[in-house]
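Asker: Pasting the sequence and the predicted model now:
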Amino acid sequence: MADQRHSFRLTSSFDQRLALVVLASVCLCSFLAWPRLDNLIYLMIKYCAAGVTLVFFSYQFWQLSYWHCRFSLGRDGEGQIAWGVKRRLASVDETSMEKFTLVMNPIVTPLVVFFYVHTQDMSVGHRRLVIVWADMLDDTSYRHLCRLLLAN
């Protein structure tokens, strides 16, 4: 019997955006802990670093509206994945998806799932972290993904 693969389509979610906003807030609030100095060079570095940080997180937040991931996973821990922006993934077929295998143990919680995949791109392997927030999938699909990950 052939191994049955289960497909999942992910798009950005409210929880993913909220996590990004919280991380950005922590990073930007860390500039309040810098000591007060009247040195012009120090102040320029501080405000430039804060500006670059703000621009970086703003860009990341904007990119989330285009983020998309599609993957299939089998009971054997192997599957295929494609991620990027929605415009490019609309034309993705099964032959252009990267093959992967699960590595390490996944972290499964009611809110989020973390798991590592090892992809084989052009004979070079990469280990990548995949984060799936619960509101990226409907409840049944999220529970099914959790069961698949815990079974491996």
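Answerer: Great, that's in hand. Numbering: from 1, shown residues only.
Asker: make it CA atoms for all contacts and neighbour counts henceforth
Answerer: Noted.
Asker: Skip the chain neighbours and tell me the closest residue to residue 11.
Answerer: Residue nearest to residue 11 in three dimensions, not counting chain neighbours: residue 68, with 4.6 Å by C-alpha to C-alpha, 6 or more residues apart in numbering.
Asker: again, but for residue 17
Answerer: The spatial neighbour of residue 17 that comes closest, neighbours along the chain excluded (C-alpha to C-alpha, 6+ apart), is residue 61 at 6.9 Å.
Asker: Just checking, which helix or strand succeeds the helix or strand where the one you found lies along the chain?
Answerer: Here residue 61, judged by DSSP states H and E, is contained in helix 40-64. Going down the chain from helix 40-64, the next helix or strand is strand 67-74, by DSSP H and E.
Asker: here's the one I want to compare it with:
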Amino acid sequence: MRDTEFKNFDHKLAQGDVIASRGTNIASNGNYRPDIAVKNSSGAIHLILESERKSERKAFIGAMVHAAKYAADSNLKITLVFVMKETGNQTTVAQVSANIRPYFQWLHTLGAKQLHSVLLISDVEYDASAKAGEEILSAQFSARCTAL
């Protein structure tokens, strides 16, 4: 899914959740522009969605580190969801998650526990989930994801 298409997609949010940002800065100090940032009913950002079309490990790791820093700086518990384009046998959700899992675990050993969880889902599954009316982070949605 292209960046603009993803930012304007009809994301299925939990009741009370609202999109706080579609690619605009959410950091009070610094510059952090995730594709989508979601606020809960109490107004705190708790969910970040990133669309990744490339299979480069460094892009995923960079986005994960950025989310972890934002979560720590803001003292917010964040879930990061990568919606990725799978490209044949070369780049699958399983392969990318296996490649970046050690970095997520390493961040936690450094104390970056505010980045609560990281989920990966293919863009095909994300679209199917939305068409089925599954709210992001629901049990049905999570079953389609791979968690780090």
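Answerer: Now that the structure is in, tell me what you want to look at. These numbers were taken from a predicted model, which means no experiment stands behind them.
Asker: And the TM-score, once the two are fitted together?
Answerer: The TM-score (TM-score structural alignment, normalised by the length of the second structure) is 0.25; 70 aligned residues with a C-alpha RMSD of 5.4 Å.
Asker: Double-check the residue nearest to residue 11 of the first structure against residue 85; I have them as touching.
Answerer: Yes - the criterion here is C-alpha atoms under 8 Å, and residue 68 of the first structure meets it with residue 85 at 5.6 Å.
Asker: The two: who's more crowded?
Answerer: The neighbour count for residue 68 of the first structure versus residue 85, taken as other C-alpha atoms under 10 Å, is higher for residue 68 (19 against 16).
Asker: quick one: the more buried one from residue 16 of the first structure, how far?
Answerer: 12 Å (C-alpha to C-alpha, to the nearest Å).
Asker: repeat for residue 89 of the first structure
Answerer: The value you get for residue 89 of the first structure to residue 16 of the first structure, if C-alpha to C-alpha is used, is 20 Å.
Asker: Residue 10 of the first structure too?
Answerer: Relative to residue 16 of the first structure, and taking C-alpha to C-alpha, residue 10 of the first structure is found at 11 Å.
Asker: So for those two, which residue has more residues nearby?
Answerer: The neighbour comparison of residue 10 of the first structure against residue 16 (other C-alpha under 10 Å) goes to residue 16, with 19 against 16.
Asker: counting contacts, what elements does the strand or helix carrying that one pack onto?
Answerer: Remark: residue 16 of the first structure resides in helix 14-29, with elements defined by DSSP H and E. Contact analysis of helix 14-29 of the first structure by 3 or more C-alpha pairs under 8 Å, 6 or more residues apart in numbering; DSSP states H and E lists helix 40-64 as its packing neighbours.
Asker: Just want the angle from the helix it packs on to helix 14-29.
Answerer: Orientation check (axes from the mean of the first three to the mean of the last three C-alpha atoms, to 10 degrees): helix 40-64 of the first structure against helix 14-29 gives 180 degrees.
Asker: Mind listing what's buried along the helix holding residue 16 of the first structure?
Answerer: Applying a neighbour-count criterion of 16 or more other C-alpha atoms under 10 Å, the buried positions in helix 14-29 of the first structure are 15, 16, 17, 20, 21, 24, 28.
Asker: Can you redo those as CSV, where the extra columns are distance to residue 56 of the first structure?
Answerer: Formatted as CSV, the buried residues of helix 14-29 of the first structure follow (distance: C-alpha to C-alpha, whole Å):
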residue, distance to residue 56 of the first structure
15, 19
16, 16
17, 14
20, 11
21, 12
24, 9
28, 11
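Asker: quick one on the thing from earlier: from the chain's centre, how far out does the helix holding residue 16 of the first structure sit?
Answerer: Between the centre of helix 14-29 of the first structure and the centre of its chain there are 14 Å (C-alpha atoms, centre = their mean, to the nearest Å).
Asker: which other residues reach it?
Answerer: Helix 14-29 of the first structure is contacted from outside by 50, 53, 54, 57, 61, 64, 133, 135, using C-alpha atoms under 8 Å, 6 or more residues apart in numbering.
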